[in-house]
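Chemist: Predicted model, plus sequence, below.
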Amino acid sequence: MVAIFTQKILFASAQKLPQMKYWKYDRHHRCLRYVKSNCEVELEKIPDWLELVDWIFYLHSQGLEPAALEEFIALCGRYLPQLTTGKPI
């Protein structure tokens, strides 16, 4: 069994600027919008990494391609610093 350290993954993702091919960040509503559908994730509703994992599983169940999920994780690492530091903003 492989242990996954989400804080390390998110911290690494936050260090590099994501490409934003599949998602658009809406500053006014503070959400991420998937460009190929009406899927929208409100960042205010992701208080911790457990909720983020729930979103990742949900988005995977909706048939998102792996590159879109990878971009989503990178963007969450960038726009939700409390997930990488363990401290709320």
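Modeler: Nice, I can see it.

Chemist: make it CA atoms for all contacts and neighbour counts henceforth
Modeler: Noted.

Chemist: ok, residue 69 - contacts?
Modeler: Going by CA atoms under 8 Å, 6 or more residues apart in numbering, residue 69 touches 56, 59, 60.

Chemist: Out of those residues, which end up buried?
Modeler: Buried members of the contacts of residue 69, scored by 16 or more other CA atoms under 10 Å, are 56, 59.

Chemist: Now, the contacts of residue 69 that are in helices?
Modeler: Among the contacts of residue 69, DSSP state H puts 56, 59, 60 in helices.

Chemist: What helix or strand is residue 33 located in?
Modeler: strand 31-34 (DSSP states H and E).

Chemist: what helices or strands is that strand leaning on?
Modeler: strand 23-26, strand 40-42 (3 or more CA pairs under 8 Å, 6 or more residues apart in numbering; DSSP states H and E).

Chemist: And here is the other one:
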Amino acid sequence: MESAIKTLVTTFLSYTKGKENLDTKTFKKMVQQQFGSVMEDTDSSSSIKEMQQGLDENSDGKVSFQEYLTLIGYVANTMSQKKCASNQESS
């Protein structure tokens, strides 16, 4: 668990390059590179823009670490639901 948390933090920081937030261009790059295999529509600029707007709670046009964690929670929850559904089908 500790290594997973370190990876989440390190990934965010590597994309922000010392800034506090992910701007639109950087957010798009991160989503495409990091979530392409676990999320749909990561090749769609409009879908990524919608995703960013949905995460941007303070409407500053950027994604903060806290907003990034919301995305991580959503992805983790979706993966968990798919795994549970898959396990139930196998039973």
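Modeler: Okay, I see it. The model shown is predicted, which means the values in this text are computed figures rather than measured ones.

Chemist: Just give the TM-score of the two.
Modeler: TM-score of the superposed chains, computed with TM-score structural alignment, normalised by the length of the first structure, equals 0.35; 53 aligned residues with a CA RMSD of 4.0 Å.

Chemist: just to revisit the earlier point, would you turn the ones in helices among the contacts of residue 69 of the first structure into JSON lines with distance to residue 34 of the first structure?
Modeler: Output for these, formatted as JSON lines (distance: CA to CA, whole Å):
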{"residue": "56", "distance to residue 34 of the first structure": "13"}
{"residue": "59", "distance to residue 34 of the first structure": "10"}
{"residue": "60", "distance to residue 34 of the first structure": "13"}
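
Chemist: so where do the helices sit in the first structure?
Modeler: Going by DSSP H, the first structure shows helices at 6-15, 49-61, 66-79, 81-85.

Chemist: can you tell me which of the ones you listed comes nearest to residue 25 of the first structure?
Modeler: Nearest to residue 25 of the first structure among these is helix 66-79; the distance by CA to CA comes to 8.5 Å.

Chemist: quick one: buried residues of that closest one?
Modeler: Buried residues in helix 66-79 of the first structure (16+ other CA under 10 Å): 68, 69, 71, 72, 73, 74, 75, 76, 77, 78, 79.

Chemist: Max pairwise distance over those residues: which two?
Modeler: With CA to CA as the measure, no two of the buried residues of helix 66-79 of the first structure lie farther apart than 68 and 79, at 16.2 Å.

Chemist: need the contact list for residue 49 of the second structure.
Modeler: Here residue 49 of the second structure is in contact with 24, 28 (criterion: CA under 8 Å, 6+ apart).

Chemist: Which strand or helix spans it?
Modeler: Per DSSP H and E: helix 45-55 holds residue 49 of the second structure.

Chemist: buried residues in that helix?
Modeler: 48, 49, 51, 52, 53, 55.

Chemist: From residue 28 of the second structure, how far off is the second one?
Modeler: When distances are taken as CA to CA, to the nearest Å, residue 49 of the second structure and residue 28 of the second structure turn out to be 8 Å apart.
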